[in-house]
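> Please find the sequence and the predicted model below.
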Amino acid sequence: MLDKAPRIKQTVKSKMKGHVNVRMASEAMLELVTLLFLNNLAQEARTKAFEEKSTIIRAHHVKAVAKKVLKSARG
């Protein structure tokens, strides 16, 4: 488990082509959206694990629900 959340600003800048100016408020909003997405993914994976009568969330539970969560996150 990570001690602190990863910095999204560097990831966004590395993915974008050209000069991108990411301000502090935008960076905070990106981090909040990312944390909400990860929280939703974890909840869905937990539900999938309970459906399979498992008390531990494993990688295959996350992979099973990742497509559904990504689709719902896009809108």
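Ah, there it is.
> rest of the way, CA atoms for contacts and neighbours
Will do.
> Any idea how many residues pack against A73?
12 (other C-alpha atoms under 10 Å).
> nope, V65 is what I meant
18.
> Just give me the longest helix of this structure.
helix 24-51 (DSSP state H).
> another structure for you, compare them:
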Amino acid sequence: MTDTSRKRMPGAECSVSVMFVCEGCKTVYEASQIPLPATSHFRCELCDGIVHRWSGSYDYVQWKSFPRSWGGR
């Protein structure tokens, strides 16, 4: 029996975790890169600076931040 109750994100089976650092406040973020064409950007939840901008073959989803003690100043 197959579980169909969970909705799958397009491209989720091919996702890659990618780390980013906000240049403004040094907050570390992780996002999932999926093979879905997109143009967008992600802003830092602390300082509102642009963490990453993208346009092309991939989209970045499921952003989460890490405590500043992990890599920030």
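In hand now; what should we look at? Since the structure is predicted, the reported quantities are computational estimates derived from the model, not experimental observations.
> Would you report the TM-score computed for these chains?
The TM-score (TM-score structural alignment, normalised by the length of structure 2) is 0.18; 29 aligned residues with a C-alpha RMSD of 4.6 Å.
> helices and strands around the longest helix of structure 1, which ones?
Under the contact definition 3 or more C-alpha pairs under 8 Å, 6 or more residues apart in numbering; DSSP states H and E, helix 24-51 of structure 1 sits against helix 8-15, helix 59-74.
> I'd like those helices written out as JSON lines, with distance to E51 of structure 1 added.
Shown next, in JSON lines, are these (distance: least, C-alpha to C-alpha, whole Å):
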{"stretch": "helix 8-15", "distance to E51 of structure 1": "33"}
{"stretch": "helix 59-74", "distance to E51 of structure 1": "10"}
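> For E31 of structure 1, which of those is the nearest?
E31 of structure 1 sits nearest to helix 8-15 of all the helices and strands packed on helix 24-51 of structure 1, at 6.2 Å, using C-alpha to C-alpha.
> and the closest one with helix 24-51, angle?
Interaxial angle, helix 8-15 of structure 1 versus helix 24-51 (axes from the mean of the first three to the mean of the last three C-alpha atoms, to 10 degrees): 100 degrees.
> Which residues in helix 8-15 of structure 1 does the neighbour count mark as buried?
Residues K9 are the ones in helix 8-15 of structure 1 that count as buried (16 or more other C-alpha atoms under 10 Å).
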